[in-house]
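give me a model of this one.
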Amino acid sequence: MVHRLRPVELDFVETAPVRLVFARGVTSSPEGVYRALAEDVEGWSEWFSAVSSAHLSEGGSGRRIRLRGGTCFEETILAAEPHEVYAYRVDVTNAPGVRALVEEWRLAPDGGSGTRVQWTVAADGTAAFRLVMKVSRTGLGRAFRDAVRKLDRRIGSTHAG
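This is a model prediction of the structure:
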């Protein structure tokens, strides 16, 4: 069953009932990481194992994401500040219990040419959904670490060839 979520804005990242924040340093530049996040949306499935397909929609102002297992998201891009932040809100999903969801990727220089990548998942939903999100923290953290490691390798191999 597909349902429309509450249309929250970027400030929801700071006020959401559930906030999961993960951070990791990579050797790639903020420019390279930003390009992979915001400009190579179709490439997400190559480095983020939970994503089976990703496409820009709405003339580039939104995204259509399908996760392995069948969960789908129609999203609106809330922030696209080159080399600094990329954030999006889920507008429509088939995931049960979720009422509002924003994901934000913040990038900052991290010594030399590297980047500190911070991913925040901000969510609201039913009590059961909020509990599942909190219990999923460890798995989401592992997925983030693996994804960022693969992304860093992908960016490095793109620039090496």
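
contacts and neighbour counts: CA atoms only from here.
Fine.

give the contact list for R137.
R137 makes contact with L20 under the criterion C-alpha atoms under 8 Å, 6 or more residues apart in numbering.

buried residues in the longest helix seen in the chain?
Using DSSP state H, we find that the single longest helix of the chain is helix 137-160. Applying a neighbour-count criterion of 16 or more other C-alpha atoms under 10 Å, one finds 140-141, 144-145, 147-155 buried in helix 137-160.

surely V33 meets I155?
Yes: using C-alpha atoms under 8 Å as the test, V33 is close enough to I155 to be in contact (7.5 Å).

one more to line up against the first:
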Amino acid sequence: MFGTMQRGVNAYAKVGLETGVAAASPHKLVVMLYDGAMVALLSAINHMKSANATASIAAKGAAISKAITIIDNGLRASLDKSAGGEIAQNLDALYDYMSRRLLQANIKNDIAAVEEVHGLLSDLRGAWVQIGDKNEQPGAAGPAAAAAAPSFLHKATLLSA
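So this is what the prediction gives:
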């Protein structure tokens, strides 16, 4: 019975996520990527602190791998380096640093390194949200500005694919 209920909860969560992704603007999709990576890192930290080391090693590795995948195949891959110029280049280098740092953290079981990357993602997420908030204010140039302003950094087409 418990397995059936859990499957139902998982199916419901999946539908909710898919609906949220389908309805999200390109700007919101980037925020969702940041959120996903940060949740995965919090999970990794919890597993690293767990008393049950044997079970937590695999779970920690899976959580860190998920965060690296989101950073590399979501955030980094969607950067528009030609339109984003120096800012996109700097973000690319920062995402590369984060992935390498997480790989080292996984090998060395380094909680501080995972927390460092979580902090960097949190700062970037906060800045990204502020960009969206400014573009959605009534004084902004309208909905077109909200959709176009951050797109010089992340390609919307890659995120929605």
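
what TM-score comes out when they're superposed?
Once the chains are overlaid, their TM-score stands at 0.25 when taken by TM-score structural alignment, normalised by the length of the first structure; 76 aligned residues with a C-alpha RMSD of 5.6 Å.

where exactly do the helices run in the first structure?
Secondary structure of the first structure (DSSP H): helices at 12-15, 30-34, 44-47, 127-135, 137-160.

what angle do the longest helix of the first structure and helix 127-135 make?
Using axes from the mean of the first three to the mean of the last three C-alpha atoms, to 10 degrees, the interaxial angle of helix 137-160 of the first structure with respect to helix 127-135 works out to 60 degrees.

now do the contacts for the residue lying closest to A40 of the second structure once chain neighbours are set aside.
Nearest residue to A40 of the second structure in three dimensions, chain neighbours excluded: A63, at 5.0 Å (C-alpha to C-alpha, 6 or more residues apart in numbering). For A63 of the second structure, the contacting residues are 40-41, 43-44, by C-alpha under 8 Å, 6+ apart.

now the strands for the first structure?
Counting by DSSP state E, the first structure has these strands, from start to end: 3-4, 18-26, 51-57, 62-67, 72-81, 85-93, 98-109, 115-125.

how about these in TSV, adding mean neighbour count and distance to M133 of the first structure?
As requested, the strands of the first structure are arranged in TSV below (neighbours: other C-alpha atoms under 10 Å; distance: least, C-alpha to C-alpha, whole Å):
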stretch	mean neighbour count	distance to M133 of the first structure
strand 3-4	14	19
strand 18-26	18	7
strand 51-57	18	18
strand 62-67	20	16
strand 72-81	19	17
strand 85-93	23	15
strand 98-109	22	10
strand 115-125	21	8
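
how about JSON lines for those, with distance to V132 of the first structure added?
JSON lines is the format used below for those (distance: least, C-alpha to C-alpha, whole Å):
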{"stretch": "strand 3-4", "distance to V132 of the first structure": "19"}
{"stretch": "strand 18-26", "distance to V132 of the first structure": "10"}
{"stretch": "strand 51-57", "distance to V132 of the first structure": "19"}
{"stretch": "strand 62-67", "distance to V132 of the first structure": "17"}
{"stretch": "strand 72-81", "distance to V132 of the first structure": "18"}
{"stretch": "strand 85-93", "distance to V132 of the first structure": "17"}
{"stretch": "strand 98-109", "distance to V132 of the first structure": "11"}
{"stretch": "strand 115-125", "distance to V132 of the first structure": "10"}
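
what about L158 of the second structure, distance to D96 of the second structure?
Counting by C-alpha to C-alpha, to the nearest Å, the gap from L158 of the second structure to D96 of the second structure is 18 Å.
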